[in-house]
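Engineer: no letters, just coordinates:
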């Protein structure tokens, strides 16, 4: 099972659980998409997205991706955009609890959070390493990073595959709060509850993040991937 879903303090807990570093194969991507769709339908008080073990998500499993035939690789690319669209469509607070490495697709998932907590974990790396990994950005993630990152930071992180420490991610305003690892989930649930308690949260989220959600939803619905040929 690549994804675990449970309830903690009235929050929906979605955990990426694919050892050793929670890299995403097609099964995991489809499972995340389904979990996000279910959260949007169920409307729990809040959603906490995290990873099992010592990693949040190391992005696309390049070995699995390379083992797929062409049709399956293209299916996976489109599924990634649908997954991102489903994440952005969740109307309740989404708090991302980054417990370790967040690379490539894992970094994109972090950007999908309405609030981003990162554990002060030794050696943890956060970055957009698609160029180094040999896997370009699907349309959904490309829209996400363009909307969520300052142009100069977007250029540097994507074209150099540079990585940041958790503290550097907070300093760069990519993540919101640096926490000690043992407090990560408790604090994430607390933040989600505090955000949900705001009477106009849903309306304001739609105002602020709705345009991006609509763009990615349209991309997912169309199935159009301008760089699909680059995925082999």
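Structural biologist: Perfect, I can see it now. This structure is a prediction, so every number in the text was calculated from the model and none was measured.

Engineer: contacts and neighbour counts: CA atoms only from here.
Structural biologist: Noted.

Engineer: which helix is the longest one in this protein?
Structural biologist: Criterion DSSP state H: the longest helix present in the chain is helix 201-222.

Engineer: which parts of it are buried?
Structural biologist: By 16 or more other CA atoms under 10 Å, the buried positions in helix 201-222 come out as 206, 209-210, 212-213, 216-220.

Engineer: quick check: which element contains residue 96?
Structural biologist: Using DSSP states H and E, residue 96 falls within strand 94-98.

Engineer: this protein: strands as residue ranges?
Structural biologist: 3-8, 11-16, 46-51, 55-57, 94-98, 101-103, 115-119, 126-127, 163-164, 177-179 (DSSP state E).

Engineer: in the second one, what's buried?
Structural biologist: Meaning strand 11-16. Here strand 11-16 shows 11-16 as buried, counting by 16+ other CA under 10 Å.

Engineer: what about versus this one:
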């Protein structure tokens, strides 16, 4: 997993790329949290970028399809803790998702404040029902808060996967642009959002989201 963390002009850019689908395991979660610790101290906005042509395909299947149930539960809990942290993070969080964002990848989109994705040929959505799973409570509560009411049945019960403008309409993205503009657009928004008064932003975010966060924690 190639992982890069850089702060420039008060914007923390977190880039992660395993050359495949950017599966999330214990090591990546630890790196995310370490980067967020530093961003909280030294930046005014955060951009997550999954590398060229990708974002995140979900949890590490080597763990999730293994025989160690305790390890699976531990990974899901670590993922849940990360998502709760992102949703309540005191700085603006922007995602640049050039590629597929499925399952936990889609949950990461919903946890961010602003999501820039690709305008076509890229899948965004929650496939849990289709593969015989129930979305964990932290994901379900987040989806109820972030997805459009008119899209929740399709997204959560029918496992519809969205692309481009349909992903924007459903609430997985805020904007869909050509792939070569995804990161640039995300950074442009970060330049604007970093100017918001930090304390006011953080308190307003918690006031807006505290009930959902409480439900996500179960």
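Structural biologist: Good, I have the coordinates. The shown structure was predicted, so the numbers you read here are calculated from the model rather than taken from an experiment.

Engineer: now what about the TM-score between them?
Structural biologist: TM-score of the superposed chains, computed with TM-score structural alignment, normalised by the length of structure 2, equals 0.86; 216 aligned residues with a CA RMSD of 2.3 Å.

Engineer: which non-adjacent residue is nearest the most centrally placed residue in structure 2?
Structural biologist: Central residue of structure 2 (CA atoms, centre = their mean): residue 108, 1.7 Å from the mean position. Leaving aside its sequence neighbours, residue 108 of structure 2 sits nearest to residue 83 (CA to CA, 6 or more residues apart in numbering; 6.5 Å).

Engineer: hang on, the earlier thing: turn the strands of structure 1 into CSV, including distance to residue 70 of structure 1.
Structural biologist: Formatted as CSV, those follow (distance: least, CA to CA, whole Å):
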stretch, distance to residue 70 of structure 1
strand 3-8, 25
strand 11-16, 26
strand 46-51, 29
strand 55-57, 24
strand 94-98, 32
strand 101-103, 24
strand 115-119, 35
strand 126-127, 27
strand 163-164, 30
strand 177-179, 40
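
Engineer: how far away is the nearest residue to residue 37 of structure 1 once chain neighbours are set aside from residue 80 of structure 1?
Structural biologist: The shortest distance from residue 37 of structure 1 to any non-neighbouring residue, by CA to CA, 6+ apart, is to residue 86 (5.7 Å). Computed with CA to CA, to the nearest Å, the distance linking residue 86 of structure 1 and residue 80 of structure 1 is 10 Å.

Engineer: what do you get for residue 196 of structure 1?
Structural biologist: Distance, residue 196 of structure 1 to residue 80 of structure 1, using CA to CA: 27 Å.

Engineer: compare the two and say which one has the larger neighbour count.
Structural biologist: residue 80 (26 against 18; other CA atoms under 10 Å).

Engineer: so what's the residue count around the residue lying closest to the more buried one once chain neighbours are set aside?
Structural biologist: Distances taken as CA to CA, 6+ apart put residue 29 closest to residue 80 of structure 1, at 6.4 Å, once the chain neighbours are dropped. Per other CA under 10 Å, the neighbour tally for residue 29 of structure 1 reads 24.

Engineer: what sits against residue 29 of structure 1?
Structural biologist: 76, 79-80, 83 (CA atoms under 8 Å, 6 or more residues apart in numbering).

Engineer: tell me which of those you also see in structure 2.
Structural biologist: Checked against structure 2 using both residues aligned by TM-score structural alignment, their matches' CA atoms under 8 Å, those keep these contacts: 79-80, 83.

Engineer: turn the buried residues of strand 11-16 of structure 1 into JSON lines, columns for distance to residue 146 of structure 1.
Structural biologist: Below are the buried residues of strand 11-16 of structure 1 laid out as JSON lines (distance: CA to CA, whole Å):
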{"residue": "11", "distance to residue 146 of structure 1": "29"}
{"residue": "12", "distance to residue 146 of structure 1": "28"}
{"residue": "13", "distance to residue 146 of structure 1": "27"}
{"residue": "14", "distance to residue 146 of structure 1": "25"}
{"residue": "15", "distance to residue 146 of structure 1": "26"}
{"residue": "16", "distance to residue 146 of structure 1": "24"}
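
Engineer: re the thing from before, which of the strands of structure 1 sits closest to residue 22 of structure 1?
Structural biologist: When these are compared by CA to CA, strand 55-57 sits nearest residue 22 of structure 1, at 4.8 Å.

Engineer: what about the closest one, how far off from structure 2?
Structural biologist: Strand 55-57 of structure 1, aligned to structure 2 and superposed, deviates on average by 0.8 Å (mean CA distance after the TM-score superposition for structure 1).

Engineer: which elements pack onto that strand?
Structural biologist: On a contact count with 3 or more CA pairs under 8 Å, 6 or more residues apart in numbering; DSSP states H and E, strand 55-57 of structure 1 meets strand 94-98, strand 101-103, helix 105-111.

Engineer: apply 6 Å and report the result again.
Structural biologist: Secondary-structure packing of strand 55-57 of structure 1 (3 or more CA pairs under 6 Å, 6 or more residues apart in numbering; DSSP states H and E): strand 101-103.

Engineer: residue in structure 1 matching residue 158 of structure 2?
Structural biologist: Here residue 158 of structure 2 is matched to residue 160 in structure 1, going by TM-score structural alignment.

Engineer: go on, residue 172 of structure 2?
Structural biologist: In structure 1, the residue paired with residue 172 of structure 2 is residue 174, using TM-score structural alignment.
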